[in-house]
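> Here is a sequence together with a model predicted from it:
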Amino acid sequence: MNITFLLFPNLTQLDFTGPLQVLSRLPGARVALAAKSLAPVPTDAVLTLNPTHSFDDCPPTDLLCIPGGFGIDDAMRDEETVAFVKREGARANYVTSVCTGAFILGAAGLLAGKKATTHWAYHDELKRVGAEPVKARVVRDGNVFTGGGVTAGIDFAFTLATEIAGEEVAKAIQLGLEYDPAPPFYAGSPDKAETPVFEAMTERYAPRVEAFRVALAKAMKQS
């Protein structure tokens, strides 16, 4: 199976590295990291990523995965990036995203009429790309799989692993990675976070979400 991850500047590294760690362990997996060029790609957390392929020489993909991050504002307006996603999404068996990567799929026209999820702060914006927002950690609609924010990418990847290779293989990968979440507290979703915590994060995200809305409007006009 050819698995292709899209790389773009200022992506959220865990949106990418979480699913990568799981999916790269699938039997027969061949992973391509595709970007506009082979230049190192900066992330939001110091880590720099090295693409394995440019858009021009990337092999046809069976599974296309789009991570999110603040860099989506530029990525979803970049003609080469959107054209690549359209091309690979049209022939992939699985079209997928994590977090706000859903909006790059949306800019490429791949979420129209589809149920989808994304990071909670951007969830309602899915309607603007023609998707039906569903509040869930992982959502499947046909061959389109979307994951919620950041760490949801791990659950998303195990959902895909089960679909592709079966439950026993997915469980074996889970054991190998010792993925057994036991957080010190439960504040990882708007439904579980205490009100002061939720209000503080909503206020913190407000300027960022407003800038995203402007970028999304421009991206949809270009599509």
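Cool, the structure landed.
> drop to CA atoms for contacts and neighbour counts, all remaining ones
Will do.
> can you pull the contacts of the most centrally placed residue in the chain?
By CA atoms, centre = their mean, the chain has its centre lying nearest to residue 98, at 2.1 Å. When contacts are counted by CA atoms under 8 Å, 6 or more residues apart in numbering, residue 98 is found next to 15-16, 65-68, 118, 146-150, 152-153, 156.
> also this one, for the comparison:
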Amino acid sequence: MPDVVIPLYEGFTALDVVGPYQMLALTPGVRVTLAAEGAGAVTDDVGSLALVATAALEDIVQTDVVVMPGGPGTEQALRGPIPLWLKQIHARTTWTTSVCSGSLILGAAGLLDGLEATTHYRVADLLPMFGATYVPERVVEHPEARVITSAGVSSGIDMGLRLVELLTDRLTAEAVQLWTEYDPQPPFDSGSPARARAEVRQRADEYEAAARRTGG
């Protein structure tokens, strides 16, 4: 039974966790564990949702897959114990992956040096600090390094389905996609900074700035 660990930290973005969690947890034979510095409730970036970590990271010494979420709390997480834990656990994973700004934590663990990677567009300029080259792709996979990065927030669902295929087979992944009715048909064509109008990008910037001021 493949084991998947999703680390939590204060200020994570909920869909970064729940998107891939839903794809993987619905897959027969896959076991997903939410873990944190200590077991217990961890609050998201909005401050109104808490997920319960059932394990402490220090007690997990081996897993098949890690899914590292992002969020406004990434900056604080970079200064905590997660990068070192990630560096140690990666030696025994099949895949170490990230969603959104979680890629910066992979970078801090030394896992992206010399690789192309993706992340949330708002922090793309930080990837070179960790030896990585940003590419504006939805999912970037490096089989030789056993690393997968995905872009902002909702892209974690795409990566989650790709992990389902890698851990099982394509038929299972397609069945999970159908089971969840993941058939994106967004009402607006503004989900990429390359396509969003300037005023849309400005409004999104204002929302993020406001979230950071309120601790989100």
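Nice, thanks for sending it over. What you see is a predicted model; the values in this text were computed from it and never measured.
> Can you give the structural similarity as a TM-score?
The pair, once superposed, lands on a TM-score of 0.90 when counted by TM-score structural alignment, normalised by the length of structure 2; 208 aligned residues with a CA RMSD of 1.8 Å.
> Tell me the counterpart of residue 98 of structure 2 in structure 1.
If you follow residue 98 of structure 2 across to structure 1 using TM-score structural alignment, you land on residue 97.
> can you check residue 188 of structure 2 too?
Using TM-score structural alignment, the equivalent of residue 188 of structure 2 in structure 1 is residue 185.
> my guess is its match is in a helix, correct?
No - under the criterion used here (DSSP: H, G, I helix; E, B strand; the rest coil), residue 185 of structure 1 is coil, not part of a helix.
> Tell me, how many residues neighbour it?
By the criterion of other CA atoms under 10 Å, residue 185 of structure 1 has 8 neighbours.
> Give me the secondary structure label for residue 212 of structure 1.
Of the three states, residue 212 of structure 1 takes helix according to three-state DSSP.
> quick one: the aligned partner of residue 178 of structure 2 in structure 1 from residue 14 of structure 1, how far?
Aligning on TM-score structural alignment places residue 178 of structure 2 opposite residue 175 in structure 1. Here the criterion is CA to CA, to the nearest Å. By it, residue 175 of structure 1 lies 20 Å from residue 14 of structure 1.
> more crowded one of these two?
Neighbours were counted for residue 175 of structure 1 and for residue 14 using other CA under 10 Å; residue 14 has more, 22 against 11.
> secondary structure class for that one?
Put simply, residue 14 of structure 1 is helix when judged by three-state DSSP.
> quick one: buried residues of the top helix by length along structure 2?
Longest helix in structure 2 by number of residues, with DSSP state H as the criterion: helix 198-213. Of the residues in helix 198-213 of structure 2, those with enough neighbours to count as buried (16 or more other CA atoms under 10 Å) are residue 201.
> sorry, back to before: which residue comes closest to the match of residue 98 of structure 2 once chain neighbours are left out?
Spatial nearest neighbour of residue 97 of structure 1, excluding adjacent residues (CA to CA, 6 or more residues apart in numbering): residue 66 at 4.5 Å.
> which position in structure 2 aligns with that neighbour?
By TM-score structural alignment, residue 66 of structure 1 lines up with residue 68.
> Same check on residue 13 of structure 1?
In structure 2, the residue matched to residue 13 of structure 1 (TM-score structural alignment) is residue 14.
> So its match sits against residue 43, correct?
No - applying CA atoms under 8 Å, one finds residue 14 of structure 2 not in contact with residue 43, separated by 9.1 Å.
> Name the residues contacting each of those two.
Counting by CA under 8 Å, 6+ apart, the residues touching both residue 14 of structure 2 and residue 43 are residue 49.
> Would you map the helices across structure 1?
Taking DSSP H to define them, one finds helices in structure 1 at 13-23, 72-75, 79-91, 102-107, 152-165, 167-176, 195-222.
> Now do the second one: distance to the chain's middle.
What that stands for is helix 72-75 of structure 1. Here helix 72-75 of structure 1 is found 13 Å from its chain centre; the criterion is CA atoms, centre = their mean, to the nearest Å.
> Please apply the same query to the fourth one.
Taking CA atoms, centre = their mean, the mean C-alpha location of helix 102-107 of structure 1 is offset from the chain mean by 9 Å.
> How about residues contacting it?
Contacting residues not belonging to helix 102-107 of structure 1 are listed as 66-68, 72, 75-77, 82, 85, 96-97, 111-112, 116-118, 126, 129-131, 146, 216, 219-220, 223 [CA under 8 Å, 6+ apart].
> Next up, the contacts around residue 108 of structure 1.
By CA under 8 Å, 6+ apart, the contact set of residue 108 of structure 1 is 82-83, 85-86, 223.
> ok, and these in structure 2?
On the basis of both residues aligned by TM-score structural alignment, their matches' CA atoms under 8 Å, what survives of those in structure 2 is 82-83, 85-86.
> Looking at the residues you listed, which is nearest residue 24 of structure 1?
Residue 24 of structure 1 lies nearest to residue 85 out of these, by CA to CA, at 20.3 Å.
> what's around the closest one, how many residues?
A count of nearby residues for residue 85 of structure 1, using other CA under 10 Å, gives 24.
> Now it. Nearest residue, chain neighbours left out?
Spatial nearest neighbour of residue 85 of structure 1, chain neighbours left out: residue 108 (6.4 Å); criterion: CA to CA, 6+ apart.
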